[in-house]
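K.L.:
what follows is a predicted structure for the sequence shown.
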Amino acid sequence: MGGAGPIRRYRGRVRTEDLIARTFTSVGVTAGLHVVDVDDGREVGVEPDDQVVIASVFKILLVLEFARQVAAGQIDPAERLLVRAEDRLGGWGMAGCADDVEASLRDLAYFTMSISDNTAADLLMRRIGPDTLQLLAGELGLTRTRVTGGPRELLASVFADVGARTEAEFAEVFPTLPEERVRALRVLDPERTTSSTPRDITRLLRLIWRDEAGPRPACAMVRELMRHQLSWTRIPSGFPPGVHVAAKSGTLPGLHNEAGVAEYPDGRRYAIAIFARADRLDPRRIDVDLAMGEAAHAAVEALRAS
């Protein structure tokens, strides 16, 4: 995929990057950002090649593989699975169910993207084959993307690092840990968990939006599912009405991540990836989320003005 080159060739680059850096600094965040015009390849970035923990942003790759297998006739999206107590993982969605739930694979993909349901993602990953995601990353040229497992494996690593055997033990022990112990968890270390770079993730998005990540119906399915994410406080918060943002977030203690595509009424499209590391571990930082939206909008407007 060719392009007109990085935004550094255009007037205003330093001003834009300074603005983005100040935006992140003002809320106590260090961040990697990459924004690229989906159609002509012009880009702007702040540390776009840093290896970062991507958390649930990896679910874009997961749902893409599911959609490709559906398009190839390998999987029937209406196939139903029974979600039992032993299948439930922490987080939103089915983890809170008191009884067994039956759902189609298609609905598991919907819950995976709309509310980042870890149980749905784990079941979907088991069905498509856990080794397929690393193979897909290689096929798409995501050379810096490493998938070490799904939600179940990542949760197991956290339990092991904390010394908890059950969710109840984890809930008791985790709040007592000092900050340095939390930041030392494998799940927060890009060298020891699923990770990528902002540039790799925007490449993935650009391929999906250009129908180059697989068959056209598969790419269309991923785009539609990403439009259903309920969370709006990060990248979407920075854009005015009329600009449609399809996105997938990822959150861990101290980490605020999101990747998505902003689609303007004039047809221009911009792939965006932001991975922010906050100075505080509190995941409910609306100031950080809103700063991500502000930075994304500033980067896109620099591309539109050049």
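P.N.:
Right, received. Where do you want to start?

K.L.:
switch to C-alpha atoms for all contacts and neighbour counts from now on
P.N.:
Noted.

K.L.:
can you list the buried residues in stretch 256-273?
P.N.:
With burial defined by 16 or more other CA atoms under 10 Å, the residues of stretch 256-273 counted as buried are 256-264, 269-273.

K.L.:
from the middle of its chain, how far away would it be?
P.N.:
On the basis of CA atoms, centre = their mean, to the nearest Å, stretch 256-273 is displaced by 13 Å from the centre of the chain it belongs to.

K.L.:
got it, and stretch 151-166?
P.N.:
Relative to its parent chain, stretch 151-166 has a centroid offset of 21 Å by CA atoms, centre = their mean.

K.L.:
try this one next to it:
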Amino acid sequence: MKLVREQLRAVFADAGCRGWVRAERIDGVGPTVDLEGDDPVVAASVWKLVLLVATSRAFDEGRLTATDPVRLVPAQCSPGPTGISSCADPVTMSWRDVARSMITVSDNAAADALLGAVGLDALTNVIDSLRLENTRIVGGTQTLGDQIVHDTGRLSTDEAVGLLASNYTVIDSAGFDPAYTSSTTPRDINVVLRAIWSDTAASPAQCSYMRTVLTQQVWPHRIRSGIPFPDVQVAGKTGTIGPIRNEVAVVSFPGEHPVAISVFTRAARMDLFLPLVDRAIGAAARIAVTAVRQAPHSGTP
């Protein structure tokens, strides 16, 4: 696997970013590709995967009814470029579809509505029960937005993000440092993915629901860009804030055991759009997943 790690480093260096990767079969059999997979990284919207598990457990336990309607007013919601906060009028949908929007379009308003419903302690319980030793969630998207507004001295999240996206400034934010914001590791996130795919994260019915929702994510520009085959399923969740671009997923080739892949990056630039880094995530995923699929299953990394 040494050559694989060298290939991964070259991909990230060429894209002008740092990268952290871990790939392994869902059943835990065979080799693992690991590039600094135990290092703390900024979760960005990948934290919503833990919230999805907490929400599914709330459905199981009856603390939240999946089909109950909830009315959300965009002007009162956490800001974001997609989902409920981009609507002009109040939206009514079921809790399970609020969770679906949170994952499929990375809906910040949906995420914070769910976090308010299940509570931060529910996420801590998921972290403890799955033994995610290096995962910490300090709050939702509103918390992160407030942090970057504070760090930049702006009046709104949009203004703060716009300032941080300028490469003519030297302003940084604690929201981009895993020591001060919601953070995880590639290893921990693979544990979450494996639990969902093995029906141990929640009930089998809720795990099936989570798998379905993760297959419905609309973004094709990261992991899917490196694995574009129509008969291969990529079920995942992105995360983006400032220089941070991530994606975690389960990749399923026909007739093969699915592979969990987590790719986290931090770019040297702060541009709103960094297609070179997006493509690097896809290239890294292709390299890592291919290595796991093709390596002898008796070997070690």
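P.N.:
Received, thanks. Please read all numbers here as calculations on a predicted model, not as lab measurements.

K.L.:
show me the buried residues of stretch 256-273 of structure 1 that map onto helices.
P.N.:
Counting by DSSP state H, the buried residues of stretch 256-273 of structure 1 place none of their members in helices.

K.L.:
could you dump the residues you listed to CSV with distance to residue 297 of structure 1?
P.N.:
Putting the buried residues of stretch 256-273 of structure 1 into CSV (distance: CA to CA, whole Å) gives the following:
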residue, distance to residue 297 of structure 1
256, 17
257, 16
258, 14
259, 13
260, 12
261, 11
262, 9
263, 12
264, 12
269, 12
270, 10
271, 11
272, 10
273, 12
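
K.L.:
and the furthest pair within those residues?
P.N.:
By the measure CA to CA, 256 and 264 form the most distant pair in the buried residues of stretch 256-273 of structure 1, at 24.6 Å.

K.L.:
can you count the residues close to residue 66 of structure 2?
P.N.:
18 (other CA atoms under 10 Å).

K.L.:
that one matches what in structure 1?
P.N.:
By TM-score structural alignment, residue 66 of structure 2 lines up with residue 77 in structure 1.

K.L.:
that match touches residue 104, doesn't it?
P.N.:
Yes. The criterion here is CA atoms under 8 Å, and residue 77 of structure 1 meets it with residue 104 at 6.7 Å.

K.L.:
what range in structure 1 matches stretch 259-279 of structure 2?
P.N.:
Mapping stretch 259-279 of structure 2 onto structure 1 (TM-score structural alignment) gives residues 270-290.

K.L.:
which parts of that stretch are buried?
P.N.:
Going by neighbour count (16+ other CA under 10 Å), the buried part of stretch 270-290 of structure 1 is 270-278, 288-290.

K.L.:
nearest to residue 129 of structure 1 among these?
P.N.:
Distances from residue 129 of structure 1 to the buried residues of stretch 270-290 of structure 1, taken by CA to CA, are shortest for residue 273, at 26.3 Å.

K.L.:
and that closest one, what does it touch?
P.N.:
The neighbours of residue 273 of structure 1, taking CA atoms under 8 Å, 6 or more residues apart in numbering as the test, are 32-35, 198-199, 201-202, 257-260.
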